[in-house]
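Asker: build me a model from this:
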Amino acid sequence: METQVQAAPRSAISRSIESDLDSYLDAIADATAIFREAVDAYLQGGSEGSCWRQAGKISEHLRTLDDMQQRLETGVRPQSALGDLVAEMIDPLTGVSRLLKDMKRQITGFAIESGFSSPRRCVPAYLVPDLQELSDEVCAAVDALVESYRPSLLWWEQPFSGEAEHGVSWYENQADRLSMQILKKIFADDSIDLEVKLPLAQLVEEIDRVADQAEGIDRELRARRMAGLPTAAVRDSH
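Answerer: Modelled structure (predicted):
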């Protein structure tokens, strides 16, 4: 009877932590959507005001994510099973935080460039669909990374089950393939001046780099799970 009484509040806290972590992951996915919108606005030659609104939007969103992470870290006792679980989840997400800050840097860069009427900002119309597709694949890689965390939220029921059909690496490979195709188009086009080609190539590489970062974080997460599987040890101890 005593065991049942003690287990009940732990289960309630577990569900609360699961809900908080889910909300945190949803917020990361929302940041990815802002990045996609900002890239699209830049490619379409959006106004300076529009680009700065996107920059403000991502900055505010990252502040919200920081607040959510702080609540997660302070919401459980550090030297407890749930505290260990939250720490285990938050630690790899530090990499995600760096990725999101890189997204913010790029969006701010779009806003700064929008204030200049330079030919370097002009993206040839025929490249816009390719760059939008690249942005979609990059964001899909980040979304897949976010989803890869969700099974471990059910740590007391569902162990890590390996590679998803279309995981982070799959989308990163797609992004790499597209970026190479776009770069070849840029440098093969004799109608584009070199002073325009170089910033375009940098834009392609900057967008693609987000997918590279997502894959690096995914590999780290998988290595942690396969090497130690500490959540299983926590789960089996109850």
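Asker: rest of the way, CA atoms for contacts and neighbours
Answerer: OK.
Asker: and the longest helix for the protein?
Answerer: Assignment by DSSP state H gives helix 2-43 as the longest helix of the chain.
Asker: buried ones in the helix or strand following that helix?
Answerer: Downstream of helix 2-43, the next assigned helix or strand under DSSP states H and E is helix 48-74. Within helix 48-74, the residues that qualify as buried are 48, 50-55, 57-59, 61-62, 65, 68-69, 72, counting by 16 or more other CA atoms under 10 Å.
Asker: report all helices and strands that helix 48-74 contacts.
Answerer: helix 2-43, helix 81-114 (3 or more CA pairs under 8 Å, 6 or more residues apart in numbering; DSSP states H and E).
Asker: for that helix, the distance to its chain's centre please.
Answerer: 13 Å (CA atoms, centre = their mean, to the nearest Å).
Asker: another for comparison:
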Amino acid sequence: METQVRVAERSAVSTSIAITLDGYLDGVADASMIFRSAVDAYLREGSERACWQLARRIADIVRTLDDMQQTLEMRHVAQSARGAVGSAMFEPLTDLSRLVKDMKRQITGFAIECGFTRCGRRVPAPLVADVQELTDEVCAAIDALVEASRPGPQGWQQPAADADGRGVGWHEARADRLSTALVRRILADEALEVKARLLLAQFVEEIDRLADQAEGVAGALQTRSMGGSGGGAAVAQAH
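Answerer: Sure thing, here's the model as predicted:
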């Protein structure tokens, strides 16, 4: 029979881990907001400074998340003998880390391109609102993933839709439709040079790519949930 001290120690570890996991997901949500702001900055004239500021902010978030993940994994190694938490609790973090690092790569690209071009808006004015709408849907997919993937009493759960049925998949599908329509408009615009059309199409596809990644993470979480992956016991004791 476990002693009360051992049970209390395990419960304290579980609570600490649950709090840190929530903090990690908060960081991913912050990165989503920065990405949305970075796209808006990229669409404005004279935006080089703003893009670099946002690039530095998301770089700080990436470093913080890497440190948090390392701390969690080290704590798991130290506490695994006590049965405090299963390694499956940390598997989604690697997928989320890739998502945030891709946001960082894109934002840094915005800043570099602004520095090279130093000329007005790179996206034609008639397309700006559509690019912003696409970005909103992409970020909504990421935000839905963050909120639906917070560990519950049984560990990492299958991401669920919100009250309106708008889960990760719903937002990803809408982002895909918006990006497809945008790319078709861009490629058909003969007022633009061929090189400009290709670059703009790539820009749109890169933004949409984040929603695809979010859906991929959601699918991985669903697979783990259906497979009954371990690690829920630790969080269960934290609530």
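Asker: one step back: quick one: average offset of the longest helix of the first structure versus the second structure, please.
Answerer: Here the mean offset of helix 2-43 of the first structure against the second structure after fitting is 1.7 Å, by mean CA distance after the TM-score superposition for the first structure.
Asker: what's the angle from that helix to helix 81-114?
Answerer: In terms of direction (axes from the mean of the first three to the mean of the last three CA atoms, to 10 degrees), helix 2-43 of the first structure departs from helix 81-114 by 10 degrees.
Asker: residue 186 of the second structure: which element?
Answerer: helix 168-188.
Asker: mind checking what helix or strand follows that helix in sequence?
Answerer: Assigned by DSSP H and E, the successor of helix 168-188 of the second structure is helix 194-226.
Asker: roughly how far apart are residue 148 of the first structure and residue 175 of the first structure?
Answerer: Distance of residue 148 of the first structure to residue 175 of the first structure, computed by CA to CA, to the nearest Å: 19 Å.
Asker: how about residue 55 of the first structure?
Answerer: 24 Å.
Asker: related to what we said a few turns ago, which helices and strands does the longest helix of the first structure pack with?
Answerer: helix 48-74, helix 81-114, helix 128-153.
Asker: what sits against the aligned residue in the first structure for residue 84 of the second structure?
Answerer: Mapped onto the first structure by TM-score structural alignment, residue 84 of the second structure lines up with residue 82. Residues near residue 82 of the first structure by CA atoms under 8 Å, 6 or more residues apart in numbering: 14, 76.
Asker: tell me which residue is most central in the first structure.
Answerer: Nearest to the centroid of the C-alpha atoms of the first structure, with distances taken as CA atoms, centre = their mean, sits residue 142, at 3.9 Å.
Asker: contacts only, for the closest residue to it other than its chain neighbours.
Answerer: Nearest non-adjacent residue to residue 142 of the first structure, counting by CA to CA, 6 or more residues apart in numbering: residue 214, 5.7 Å away. With contacts taken as CA under 8 Å, 6+ apart, residue 214 of the first structure has the following neighbours: 96, 99, 141, 142, 145, 168.
Asker: against residue 191 of the first structure, how distant is the fourth one?
Answerer: Plainly put, residue 142 of the first structure is 35 Å away from residue 191 of the first structure if you go by CA to CA.
Asker: same deal with residue 233 of the first structure?
Answerer: Note on residue 233 of the first structure: its distance to residue 191 of the first structure, by CA to CA, is 61 Å.
Asker: swap in residue 153 of the first structure?
Answerer: Look at residue 153 of the first structure and residue 191 of the first structure: by CA to CA, they are 52 Å apart.
Asker: of those two, who's got more company?
Answerer: residue 153 (22 against 9; other CA atoms under 10 Å).
Asker: quick check: closest non-adjacent residue to that one.
Answerer: Once chain neighbours are set aside, the closest to residue 153 of the first structure by CA to CA, 6+ apart is residue 18, at 5.8 Å.
Asker: my read: that neighbour touches residue 155, true?
Answerer: No. The criterion here is CA atoms under 8 Å, and residue 18 of the first structure misses it with residue 155 at 9.4 Å.
Asker: before we move on, the earlier item: out of the contacts of residue 214 of the first structure, the closest to residue 202 of the first structure would be?
Answerer: residue 99 (17.5 Å; CA to CA).
Asker: quick one, what contacts the closest one?
Answerer: For residue 99 of the first structure, the contact set (CA under 8 Å, 6+ apart) comprises 210, 213, 214.
Asker: now do residue 182 of the first structure
Answerer: Counted by CA under 8 Å, 6+ apart, residue 182 of the first structure has contacts 127, 130, 131, 204.
Asker: that one corresponds to which position in the second structure?
Answerer: Residue 182 of the first structure maps onto residue 182 in the second structure, by TM-score structural alignment.
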